[in-house]
Structures are given as structure tokens and as C-alpha cells.
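*Asks:* using only what follows, build the 3D model:
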Amino acid sequence: MATIYRDRADAGAALAERLTALVGRSDVIVLALVRGGVEVAAVVAERIGAPLDILVVRKLGVPWAPEVAFGAIGPGGVQVLTDGPAGRLDQEEIDKVVQREKAELARREGLYRAGRRPLNLDGHTAVIVDDGLATGATARAAVAVTRQLGAQRVVLAVPVGSEEAYELLVASADEVVCLQRPPDFGAVGLYYEDFHEVSDAEVQATLAAEG
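*Replies:* The predicted structure is shown next:
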């Protein structure tokens, strides 16, 4: 029977129990995927004694099927294109999507990274945390971006996910910690009593509290 978390903080506490091998390691940094992953990651970072930062990633969706990713963009001008879907788009189509997502990435970076140093992952073990895996497209993009930013090892950690998304991430991350993979997955929100849409203000408040 699937576990239902009270909220994202509860899920973060459960996730931290599976990451105790990382406690005390100076090379570890916890990266929250915004916005839903921030509260989960804040608890994880606190419990394992690692610094918390955020990773703003924007999936690049195929124009006629936005849920299908042909790549992703991240901080510092990082851009990753997949071999499959990207090959079916012409440069003008790619550029149009990239420019739109760059604008949203810049907006979120401006909000969330105010006063923070640019993300530097050289030599680090990056633990990417989100509140769940549905298709896995955004998380896969985050793994690729994190590698481009210099991470030595990439761990993807989530409280719940679909089997398909899990298999997708196992092929790209160095390690995937997924607490449960229900056979009749449905949607991430089904495994939370409180799964409200996280606001920009909540993200900023959580990051401010982490100092």
C-alpha cells in the first residue's frame, strides 16, 4: 500500500532517512528543483547537514506537444538538446522555444537567486530533490544541466515516482533514490494530503529561512 505524505516537509523527512550515507560529507550540496522541490529539499539538507541551493531548469518542449522535451536550459547559459525530438525541429522552432524559456528562467533566477552566488558544482556530489517524478523529463533535464555545471556525481532523490520515470532517471543519474514507485502511479499529488501549488513567495521564504 502506498504511503501518503502529510505535506512536502513530511516527504522530505522520509527522504532524508534514506540519505544518511551522505551525512558529514563536505562535497555534498542539495539542489532543490523549483518550485515544488524546495520544501522537500530544505528538510533533506537540514537533516543530512548539507548546504541547500536551488536549480532553476526549464524544459524545452516540442511546440506541438509541450510535454515532450527536446532539451533543457539552465543557469550560466547551459543548454542541452536531446538526440531524438530535437532532430525533428528546425533551428527557427528551437530558437523560439529557447528564447521563451530563457525569459522565464531569468525571471525565476532573479527572484530566487537574489543575493546568492552563481551555482558552482565543480567537484561536488549534487543531490537533486523534487517532490515527485511523473514523466521524469524535467528531472532528466536537471541531471544533464547539473553535469554541465561540473558536478562530479549526481544523485536524484524523490519521495515518489512512476516506474517509467524511475527507469528513465536510472539511465542518466549516478544514483536514484525513489522511496516508492506505485504500479498504478497516476499523479504525484495523489501521494500528498497537502499538495498545494507552491508560490514564488513560499520559495523565497524557505530560502531566506535557510540563510
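*Asks:* please count neighbours and contacts with C-alpha atoms only from this point.
*Replies:* OK.
*Asks:* buried residues in the helix or strand that contains A205?
*Replies:* Per DSSP states H and E: A205 is located in helix 200-210. Within helix 200-210, the residues that count as buried by 16 or more other Cα atoms under 10 Å are V203, Q204, L207.
*Asks:* name the helices or strands packed onto that helix?
*Replies:* Identification of packing neighbours for helix 200-210 by 3 or more Cα pairs under 8 Å, 6 or more residues apart in numbering; DSSP states H and E yields helix 37-48, helix 91-112.
*Asks:* and the angle from the helix or strand just after the last one to helix 37-48?
*Replies:* Right, the one you point to is helix 91-112. Using DSSP H and E, the helix or strand that follows helix 91-112 in sequence is strand 125-129. Interaxial angle of strand 125-129 relative to helix 37-48 (axes from the mean of the first three to the mean of the last three Cα atoms, to 10 degrees): 130 degrees.
*Asks:* here is the second sequence; please produce its structure so I can put it next to the first one:
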Amino acid sequence: MIKDRKEAAEKLAPMLDRFKPLEPIVLGIPRGGTEVAYLVSKHLGAPMYLAITKRLSLKGKKESTIGALAEDDSLVLTDVAKTTIPKPEINRYIAEAKKEIRKRISLYRKDEELPSLKNRTVIIVDDGVATGNTVMATIELCRNRDAGKIILATPIAGESLCKRLKKKVDEIVVLKTPFFFRSIEQAYKDFEPLNDADVLKIINQYQEEKEGESPSE
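*Replies:* Okay, the predicted model is just below:
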């Protein structure tokens, strides 16, 4: 098992060293992926941004994920959702997700747009991939913005899911690919959910370090 997100990032980051010459952009998926993305970006000396994606779940059933929506409206739906849930109901979930996405963009990025990804190497980072919906929506966002190369980096993802994701990105960098994998928590000894305050703390730390590296005038 991995001790915590910090240890996960420390093991994952060196595996990405070969991308340094490509001057990558690190896109973290909040909330859980924020800490891992921050530490990976710090190791690589690469800029970090949070790509806001909202999981779509059935009402009252947080574990019943039916898809995900990215901030550019890239939408991923499960086959079950496509065939069994009426379109008006799905549209309601999408409308609710858009509100939450706008709220998080305002909170985490102060309403700033993501930078241009055109022809850039983008490393998408999360603390684990269970269903893959939020990651796939983020991949679509990168494609829609003409990213040059898309890398997915994560401490853990199920074996079968990895095979599917490999078809959608240029490369996957992963520490563990268990055959039986139900939830990200099973990979960590210490897996505390991150809240908005935790995310903002990491963002502030990143910004302070970034400003400290800027040459004085």
C-alpha cells in the first residue's frame, strides 16, 4: 500500500523526468489530485493548473457515477446512463454540474481561464483512477484544446481501466495496476478526503513558491 498522497507523488514524479525537456504543463484534478499534482509539478519545475471536472452521480447515490463533465463542457457518460436514463434527467445533472464547476473555477482559479494547451505536452495528474470518468472528461478537454501530447500520471488505476485509457492518451504512467480495484482508498494507508480549504492551502503554497522563484526587479 501507498502511505499517503505525498509518498505517491514522490514515487510517481521521478517516472516523469523524461518529459522535462518537453516543458510540460501539469493539470491536476481536484480535489484529491491537487496534492499529487502540486508535488509532481514542483519536482518537474512545471507550471500547475487545476482542471475542473465534476462527476455526475445519481441523486442520493454518490457512488452511482453515470459520467463526468469538464469545464469546457466535454461530457463523458457511461453506457448505462446512455441507455437507461432519460435525456431530460441527464440534462438536469449536467446543469447542476455546470453550477458546481463555475463555483470551483471561481474559488480555485479566481475565474481565470486555463492557459493555452495548443501543441503543449500536458500531464494529467490524479491521486487514483477508479471509474475513469473525470479523467476521460479531462482528456477530452485537452483534445479539444489541441494539446500536442497527453500523458496520464496516477499512483493507481485498475488493470482493465488502464487498457482502455491507453487508447485515449499518448502514455500512462502509473505505480500500481491491481486486477481487483474498486476504490482509490484501498491503495492508501492514509486517505483523508480533501476539502476546499485543503485545496486552497495547496494552491496558495504553490503561488508563494512560484513568486519566490521570480527574479526580483
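*Asks:* what's the TM-score here?
*Replies:* For these two chains in superposition, a TM-score of 0.86 is obtained (TM-score structural alignment, normalised by the length of structure 1); 205 aligned residues with a Cα RMSD of 2.3 Å.
*Asks:* residue nearest the centroid of structure 1?
*Replies:* Centroid-nearest residue in structure 1, with Cα atoms, centre = their mean: L33, separated by 3.4 Å.
*Asks:* what count of nearby residues applies to the closest residue to N195 of structure 2 other than its chain neighbours?
*Replies:* Nearest residue to N195 of structure 2 in three dimensions, chain neighbours excluded: R31, at 6.9 Å (Cα to Cα, 6 or more residues apart in numbering). If you count neighbours by other Cα atoms under 10 Å, R31 of structure 2 ends up with 19.
*Asks:* after the longest strand along structure 1, next one along is what?
*Replies:* Looking across structure 1 with DSSP state E, the single longest strand is strand 65-73. Sequence-wise, the next helix or strand downstream of strand 65-73 of structure 1 (DSSP H and E) is strand 79-81.
*Asks:* and the longest strand of structure 1, what other elements does it pack with?
*Replies:* Checking 3+ Cα pairs under 8 Å, 6+ apart, strand 65-73 of structure 1 ends up next to strand 58-62, strand 79-81, helix 91-112, helix 137-148.
*Asks:* which residues touch the aligned residue in structure 2 for V127 of structure 1?
*Replies:* Here V127 of structure 1 is matched to I123 in structure 2, going by TM-score structural alignment. Applying Cα atoms under 8 Å, 6 or more residues apart in numbering to I123 of structure 2 gives the contacts P24, I25, V26, L27, I150, I151, L152, A153.
*Asks:* circling back: read off where the helix holding A205 of structure 1 ends up in structure 2.
*Replies:* Mapping helix 200-210 of structure 1 onto structure 2 (TM-score structural alignment) gives residues 196-206.
*Asks:* stretch 148-165 of structure 1 now?
*Replies:* Aligned by TM-score structural alignment, stretch 148-165 of structure 1 falls on residues 144-161 of structure 2.
*Asks:* give the buried residues for that stretch.
*Replies:* Buried-residue list, stretch 144-161 of structure 2, by 16+ other Cα under 10 Å: 145, 147, 149-158, 161.
*Asks:* determine how far the last residue of that stretch lies from the first.
*Replies:* Across stretch 144-161 of structure 2, the terminal residues are separated by 22 Å (Cα to Cα, to the nearest Å).
*Asks:* right, I'll call it a day here.
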